[in-house]
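Trainee: Attaching a predicted model along with its sequence, questions to come.
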Amino acid sequence: MLPTTFDLPVPCFFNVFHNPSDFLKLERQLMKVPFEIFSEIARARQRIIEKEMDNFVDSIAEATQKNMSETDALNHLGSLLSRLEELKMKIMENNSRQEMELEIIMKRLNHLQVLQFGGKEIEAKWKQMHVDRILVDYMLKSDCFDAALKLAEGSDIQELVDVKIFLDAKRVIQGLRNRNCSEALAWCAENESKLDNSQDSFEFKLRVQEIVEFLRNHQLEDAVNYAQEYLVPWGDQYKEDVEKVMVAFAFDNCAKCDSCKMLFDLNKWDALIGKFKMEFMRLHGITQEPSLIYHLTAGFICLKTLGCLDRECPIEDPLFEDDIRQLGARLPFWPHRRTKLVCYITKELMTLYNPPLILPNGYAYSKKQIRRSYMGYNFSKNILVQNQTCHDCCKA
């Protein structure tokens, strides 16, 4: 079933070119992810420069206090120059990564500008790209990485989706599924500054799991050494949890002890995968739920009127089928008994006093607009047919 509530607007997907400001609220992730990557690259470059320059200055200060021979001084200067060359190469590599991310940001901005300035000739193509983006996002968050990559390549939308960073996450997820924490711990080390503010530390859970695996394999000495090196520093922050782990050292068959069963539950690995996904998406500004869920929820709310519960609900109603209706069972009703119809040209509501009329081409417009556009012309009943119900008009 779809979720009960969400904080996003309820836009009409096929009217995005007429309501771009509302629809852009759903595109936060599109710009947030590359911006976060761009900012992280800039911060990493700043850290590298500060660290290397501090070491460079310390080396010069240390050298000036020594009585070096001319040969030793030249060798020392040569090593300093080599370090500066290495620093230059790191900065150039960092700059190239920033340029790549900047190009992605510009391409995504250009893609969104179609909402404001695009013509009808490219509207259909934009909509198809948007649908493909939604599907790729759903596949990535469902761990269908290969399918997402093929769809992105086939639709030529690699710069508009976040396949690259999810492929980095794939290594960590695969490692956890294989009951190996090394990839996850390496990821924690890379993002240490961002993870420090978390109240429920992912790294601490990984350290505990490493100890549990040592104990499961009866490697008591390795477990003790690992705990002394990696678990003790967390003692003040997670005192109760550390004490529970320490209890496991007191039993020979700790996996069967009532006090330690939860620690040795194999479902802990699934919990770690879920925790990693949550931290990964939070760090990159990615929504926890796939955007497909938000779009479906918005669509169901627009379609779910009180008229869907009537016995006279027509078969043309999208929610006529019980299976489809159950998907949105927990969603609220749209505050109208029938779906409202708005004239495409005048943007006025089509009511009893301004009913919808269907032209021979199958399009429906308001009676007021038809009269305004074709004043002076006579229409026969075969050319202009007044529509009596909302559902007949929906057929058009």
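Mentor: On my side now, so go ahead. Note that the structure is predicted; figures quoted are calculated from it, not measured.

Trainee: drop to CA atoms for contacts and neighbour counts, all remaining ones
Mentor: Fine.

Trainee: Let me see the contact set for residue 152.
Mentor: For residue 152, the contact set (C-alpha atoms under 8 Å, 6 or more residues apart in numbering) comprises 132, 133, 136, 158, 161.

Trainee: most centrally placed residue in the chain?
Mentor: When C-alpha atoms, centre = their mean is applied to the chain, the residue found nearest the centroid is residue 286 (3.0 Å).

Trainee: Now that one: closest residue in space that isn't a chain neighbour?
Mentor: Leaving aside its sequence neighbours, residue 286 sits nearest to residue 29 (C-alpha to C-alpha, 6 or more residues apart in numbering; 5.6 Å).

Trainee: In addition, the following structure is provided for comparison:
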Amino acid sequence: MTAPDKPPETGKLTRRPRGKQDQPLLRVPNELARRNLKATQRLVEREKDYLLPALKDATNAAIAKTKTPDQTLADLDAMIARMKGFKQKMENLKEEETKIQTQTRKRIEHLEALNHIPSLADVKYEQWSRVRLDRLLVDHMLRSGFVESAEALAKENGIEDLVDLDVFKQCQRIFESLRKGETKSALQWCAENKAALKKSELNLEFELRLQQYIELVRSPDPEKKIEAIAYARKWLVSTQSEQNKDILRAAGMLVLTQDTKVEPYKTLFSDERWEFLAHLFLKTHHDLLSLPVEPLLNIALSAGLSALKTPLCHSAYASSSTNSASTATSVCPICSTELNELARDLPYAHHSKSYVAGDAIVLPNGRVYSKAKLMDISRQAGLAENGKVKDPTTGEIFDEDEMKKVYIM
């Protein structure tokens, strides 16, 4: 959970870096642009290594007349077909680059617009905040698997370039495939991001290969055991000491059955390991794109709730009053049943200046109010004439002599 920033002065806009909530807005397209450039470089290098030697061989063969004219033309036709395929791939990469650049420009403009809003009271700030809230909602729906709803909301509000629909759609597809017991898509993703994964400490590819080995060992067919040994030699052998320990454990699985009670083999054979792989992929994917694992909406809510939280919000008084019937028109967000549990582990708000009313009193239920405002509410309710006061939050009614003055030391 993140600690809340110090609230800005009234009417002024604080233009500070927006932390985890807005950093992914620019980091994701930057990472995608870097990958697109690397893919272009690999494609050019691969085609160059094929075409230049092929063209040289065709030229030498034509000069030396070691091939018939038809054979030479066939070689040239093959090279032309290869070049057409290369051109098409380059055009696709160019379209992707153009799309990324458009997204980056729109996102910079969105963040830059905040610098031209003079104060929080300006109507433009409300509009900007609404767009930001829509971004957070789309992000939350994408992470929760509601891809179609997220797409509809983004399209309706015209913020497709401000959210990462394609990124999360691919991520969700691979995540679900792992939960179904399939590794093909995840391994393909690992191959596409091999260079970036070398810097990761999560060893996703090794865990996926280990799972494929486990599926071979799990089979009752003796031939599969032999195939598993060959597979382990090809994919699991490593010089890293941490993985060597896992390799030794994998070797021990050859002499055990999947119903073993011995750990760690019981866990390795368990079907729950697919859930572990799915979440490992999710964490690896988000780390590579500098995306927080937690939804951005949760981070924003945490900051807001922490700025309001006081020790009373999770006291015995708050717990008892929250469950009681209430006729209140306003409720503390922290004490509400919807947000109370979410705010439980957040830090308390830190205020350098006290905002407690000078005539503060405490009611028998532990709630503190301004005496003047409380009496005014009680008069409007027709209770003051009878020496009664009403708690505006819980609706409880007390005698005036039950109120006690609050002293702040």
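Mentor: Received it, and whenever you're ready, just let me know what you need. Note that the structure is a prediction, hence the values are computed from the model and not measured.

Trainee: hang on, the earlier thing: was I right about the residue nearest to the centre of the first structure contacting residue 33?
Mentor: Yes - using C-alpha atoms under 8 Å, residue 286 of the first structure is in contact with residue 33, at 6.8 Å.

Trainee: Quick check: neighbours shared by those two?
Mentor: Counting by C-alpha under 8 Å, 6+ apart, nothing touches both residue 286 of the first structure and residue 33.

Trainee: Aligned against the second structure, show me the partner of the residue nearest to the centre of the first structure.
Mentor: Using TM-score structural alignment as the criterion, residue 286 of the first structure maps onto residue 291 of the second structure.

Trainee: Confirm for me that that match is in contact with residue 24.
Mentor: Yes - using C-alpha under 8 Å as the test, residue 291 of the second structure is close enough to residue 24 to be in contact (5.9 Å).

Trainee: returning to what we had before: tell me the secondary structure of the residue nearest to the centre of the first structure, please.
Mentor: Three-state assignment for residue 286 of the first structure (DSSP: H, G, I helix; E, B strand; the rest coil): coil.

Trainee: Now for it: which residues touch it?
Mentor: By C-alpha under 8 Å, 6+ apart, the residues touching residue 286 of the first structure are 29, 32, 33.

Trainee: would you turn these into a markdown table with distance to residue 166 of the first structure?
Mentor: Listed next are the contacts of residue 286 of the first structure as a markdown table, based on distance: C-alpha to C-alpha, whole Å:
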| residue | distance to residue 166 of the first structure |
| --- | --- |
| 29 | 14 |
| 32 | 15 |
| 33 | 11 |
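
Trainee: quick one: which of these is most hemmed in?
Mentor: residue 33 (20 neighbours; other C-alpha atoms under 10 Å).

Trainee: Leaving out chain neighbours, which residue sits closest to the equivalent of that residue over in the second structure?
Mentor: If you follow residue 33 of the first structure across to the second structure using TM-score structural alignment, you land on residue 28. Distances taken as C-alpha to C-alpha, 6+ apart place residue 289 nearest to residue 28 of the second structure, at 5.5 Å, with adjacent residues excluded.

Trainee: OK, contacts around the one you found?
Mentor: Here residue 289 of the second structure is in contact with 24, 27, 28, 31 (C-alpha under 8 Å, 6+ apart).

Trainee: Give me the neighbour count for the last one.
Mentor: When you say that, I think you mean residue 31 of the second structure. Using other C-alpha under 10 Å, residue 31 of the second structure is surrounded by 16 other residues.

Trainee: That one: which element?
Mentor: Element membership for residue 31 of the second structure, per DSSP states H and E: helix 23-64.

Trainee: Which two among the contacts of residue 152 of the first structure are spaced furthest apart?
Mentor: Farthest apart among the contacts of residue 152 of the first structure by C-alpha to C-alpha are 132 and 158. That separation is 10.8 Å.

Trainee: In terms of neighbours, single out the busier of these two.
Mentor: Counted by other C-alpha under 10 Å, residue 132 of the first structure and residue 158 do not tie: residue 132 has more neighbours, with 21 against 18.

Trainee: Can you tell me the SS state at the aligned partner of that one in the second structure?
Mentor: Using TM-score structural alignment as the criterion, residue 132 of the first structure maps onto residue 134 of the second structure. When classified by three-state DSSP, residue 134 of the second structure comes out as helix.
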